[in-house]
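**Q** after the sequence you'll find the predicted model.
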Amino acid sequence: MTLSPLHSAALPANHLTENAYLACVAGEPSGDMLAASVLQAIQESSELAGLKTRGIGGPKMVATGFEAMWPMETLAVRGYVEAIKQLPAILSVRNALIKELSLHPPKAFLGIDAPDFNLGVEKKLKAAGIPTIHFISPSIWAWRGGRIKGIKESVDHMLCIFPFETAIYEKAGIKATYVGHPLASSIPMVPDSSGAKAKLNIQTGNALVAVLPGSRQSEINLIGPGFFDAIAQMFIQYKQGIEFVVPVATPALKPAIQAMAKKLLEQHPGIILHLLDGQASLALEAADVVLIASGTATLEAALWKKPMVISYKVPAITAWIMKRQAYLPYVGLPNILAQEFIVPELLQEAATPQALATATLNWLDKPQEAARLKERFTEMHQSLLMPTGALVAKVIAEIIND
């Protein structure tokens, strides 16, 4: 039976000891962002008053009072080839974490996304009797379903951010609760694009293209050059009346992106290019159209109601493995949620600079199609709008106080 945080019986006053804590692990910037609202809700929960939080996380989690025992950068890799290169460091952190949590058991463990890392930790902790909660379901609905058995061995309670996921877990005998998506609560239903453009000093009347090549170094290396070449192609076609904004996800990515920007501006000195330190949300709110790497950011772009082109590149071996495992035809979250290609996806060899530029500018040339897409994104936003942080905190309180 699924725990329902909205209809549960009244909980007893919390009986947490002074040293009681919740262990949490987030492995990348998107997980850091998703976890921050949850940690804030934990602080505001009367059932969890005094509960400390510690583990692996990023700056947004730390800002809520979270104690980061290890930095999350070690875990921020995507793809089989990339993970193999980082495997020794990842295993070292995982073994140290499991040892620490075994010596000083938390009241529960909350894994935020990062399934390749967190499910292994959760399996060990669950076997040791520590309740395990996983926030953000692995994409078992996008890949062949063999992982569900391993998830059942690892996770006591799955927190789902998409409404269709709970039925999958209930069928497999895993407790699950739909909690909505935190981004849906943090992004307004109607963006203030004009206000955002003013903050970025975009010239009145100019079209603005937001370009987001990813949040990992491997993504910048593989995707960045093609995206910057696509900027050049868009500039050549438009000449005037167009500007570009590139938010740099983390300081570590800045040198590589600055080098690409410098090369671009040397070849095309007339391009108006804005590099931002972070501020992806501002860039997306301001944009008229978005060229974006596949990942959580595509959902954020959809919630900002932005027409987009989704692209991705991974090493050839990784692409071959992923192609054999996948059974959905889509990789972008907006298309997965819509169950159809409502925005273009250009992957691997198809992601040429010319193709990316043409597909991106196509949205500017077809305002009626862009308007219909915004209506679809508004419906999507409404379906994901829940008090996510409070619902997650309620489930944690039920489990800890059970």
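**A** Done, it's in.
**Q** contacts, neighbours, all on C-alpha from now
**A** Fine.
**Q** would you mark the buried spots in the lengthiest helix in the chain?
**A** Secondary structure assigned by DSSP state H gives helix 80-103 as the longest helix of the chain. For helix 80-103, the neighbour count (16 or more other Cα atoms under 10 Å) marks 81, 83, 90, 93, 94, 97, 98, 101 as buried.
**Q** this is the comparison structure:
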Amino acid sequence: MRAEGLASSLFPMSELSVAGFAEVLPSLPRIAARLVQTQRAVRRAQPHVVVGIDSKGFNLRLLRSLAHRRAAAGRNGIPAAPVLVQYVGPSAWAFGDADARAARLRGGVDELLVLLPFEEALFRRAGVPATFVGHPALDDVAIGGEPPGTAAERAAEAAAFRREVGLSPCAQVLCLLPGSRAQEVRAMLPLLLRGAERLAERRRRGEALSSRWAGPIELVVPAAPGMRGEVDRIVLETLAARGTAGGGARCSVVGSGSRRAAFGAADVAIAACGTINLELAAAGVPQVAVYSTSWLTGFVIRRLLRPVLRHASLPNILAGRTLLTELLFEDCTPCRIAEEADFLLARPSLARAEAAQIRQLVLPSLRAVGDGGEPQLASRAAARALLRHLPEAQTCTL
């Protein structure tokens, strides 16, 4: 947003990038202070529309407080303003009391822009105005579902990336994606590195299914925005503690701008559950979805919140069945990570065919359609929805 010329942020957005239960407790006083700061900033700015983007725990509380203030002003004869919009809804659908969870937003937002096709009906049924705008992870993917460019162009981009980073032309490349939040990176990246190390050791001893591959295993870690320094530190510390990565496997950390090129160069990706699973599916990269968290968060999720889903990754959730392997909680170990990555690396043609199947089955459902029934970009659909709340912009064409 800063790149588009918008005003700088009131505070670093990384302060809101916390998830879980045990993980969020130390941050609560700071988040509460930021909430008050944002409420005051909105009152000073007196905007026509307030748009919360993701960060549901923070933004929905902010919008609810603004809705209460707006209602009080209306009772005193002050015109109602601003319009309250949330872009990306909470995952109410993941729980047995989905309707009750969705209804908690009623009266707190004027419109909810949702990314998944089944969310619109759920929230509307609960009395929350909701519009499905599609998933922005697909905005860089052709409407037909293919990655950008021709196959030859993608191959050339991948080869150029390998040369630039210094990857061996004959190496099998593991792309490690530990998440975008600092807490996720700290929890997941050491596990992924140790899993890659375990696999490389087994290959060196001829014990892996993929041992017949003549080239080495090499690792690429695309760091999320603002996380390059933290990723570099964790990689260095993990490798220093264990000598070398993967018994000689080379590990390269690249910036977020090189992520798409890293996908093209990767034979297999090991990725934390999240939007990244959709991005990998769009790129046609074979993947294993992983997630680990604190014991308290895991206990609360599985024993108290009791989600009704059998899957954690979006491709599996949307398909309603297992399309890609998930290693969650106590199953997310270096040994299991090594086994699943080995299985995919040993069968490259089958792995690519399965990745293509995921793309064909899942991605079309994540496109919103225009008034004429044509697929449209999520960013454009969201912009059109927002323009409806600005009377002076009704004549704009997108």
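**A** Ah, there it is. The structure displayed is predicted, hence computed values, not measured ones.
**Q** how about stretch 179-188 of the second structure, which residues of the first structure does it hit?
**A** The alignment of stretch 179-188 of the second structure onto the first structure (TM-score structural alignment) spans residues 214-223.
**Q** cool, stretch 15-29 of the second structure as well?
**A** Counting by TM-score structural alignment, stretch 15-29 of the second structure lines up with residues 74-88 of the first structure.
**Q** so how far is that stretch off the chain centroid?
**A** Centroid displacement of stretch 74-88 of the first structure relative to its chain, using Cα atoms, centre = their mean, to the nearest Å, is 17 Å.
**Q** who touches that stretch?
**A** 27, 28, 89, 90, 114, 117, 216, 218, 314, 315, 317, 318 (Cα atoms under 8 Å, 6 or more residues apart in numbering).
**Q** and the third one, what does it touch?
**A** It stands for residue 89 of the first structure. Contacts for residue 89 of the first structure (Cα under 8 Å, 6+ apart) come out as residue 74.
**Q** that one and residue 72 of the first structure: what is the separation?
**A** The span separating residue 89 of the first structure from residue 72 of the first structure equals 12 Å under the rule Cα to Cα, to the nearest Å.
**Q** about what we covered before: what's the helix or strand following the longest helix of the first structure packed up against?
**A** Sequence-wise, the next helix or strand downstream of helix 80-103 of the first structure (DSSP states H and E) is strand 108-112. Strand 108-112 of the first structure makes packing contacts with strand 21-26, helix 29-44, helix 115-127, strand 132-135, helix 388-400 when contacts are defined by 3 or more Cα pairs under 8 Å, 6 or more residues apart in numbering; DSSP states H and E.
**Q** residues contacting strand 108-112 of the first structure, please?
**A** Against strand 108-112 of the first structure from outside (Cα under 8 Å, 6+ apart): 21-27, 31, 34-35, 118-119, 122, 125, 130-136, 396, 399-400.
**Q** just stretch 242-259 of the first structure next, same as before
**A** Residues from elsewhere that reach stretch 242-259 of the first structure (Cα under 8 Å, 6+ apart): 29, 202, 206-212, 214-217, 220-221, 224, 231, 235, 271-280, 283.
**Q** give the PyMOL command for selecting the buried subset of those.
**A** Of the contacts of stretch 242-259 of the first structure, the buried ones can be selected in PyMOL as follows, counting by 16+ other Cα under 10 Å:
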select buried, resi 29+202+207+208+209+210+211+212+214+215+216+217+220+221+224+231+235+271+272+273+274+275+276+280+283
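**Q** distance of the counterpart of residue 3 of the second structure in the first structure from residue 171 of the first structure?
**A** Matched by TM-score structural alignment, residue 3 of the second structure corresponds to residue 63 in the first structure. The gap separating residue 63 of the first structure from residue 171 of the first structure is 38 Å, by Cα to Cα.
**Q** neighbour count winner among those two?
**A** Higher neighbour count among residue 63 of the first structure and residue 171: residue 63, with 12 against 9, using other Cα atoms under 10 Å.
**Q** could you report the separation of the more buried one from residue 189 of the first structure?
**A** Counting by Cα to Cα, the gap from residue 63 of the first structure to residue 189 of the first structure is 26 Å.
**Q** and residue 282 of the first structure, by the same measure?
**A** Noted for residue 282 of the first structure: a distance of 15 Å to residue 189 of the first structure, by Cα to Cα.
**Q** then residue 354 of the first structure?
**A** Relative to residue 189 of the first structure, and taking Cα to Cα, residue 354 of the first structure is found at 33 Å.
**Q** contact partners for the most centrally placed residue in the second structure?
**A** Nearest to the mean C-alpha position of the second structure, by Cα atoms, centre = their mean, lies residue 275 at 2.7 Å. Applying Cα under 8 Å, 6+ apart to residue 275 of the second structure gives the contacts 137, 314.
**Q** no further questions, thank you.
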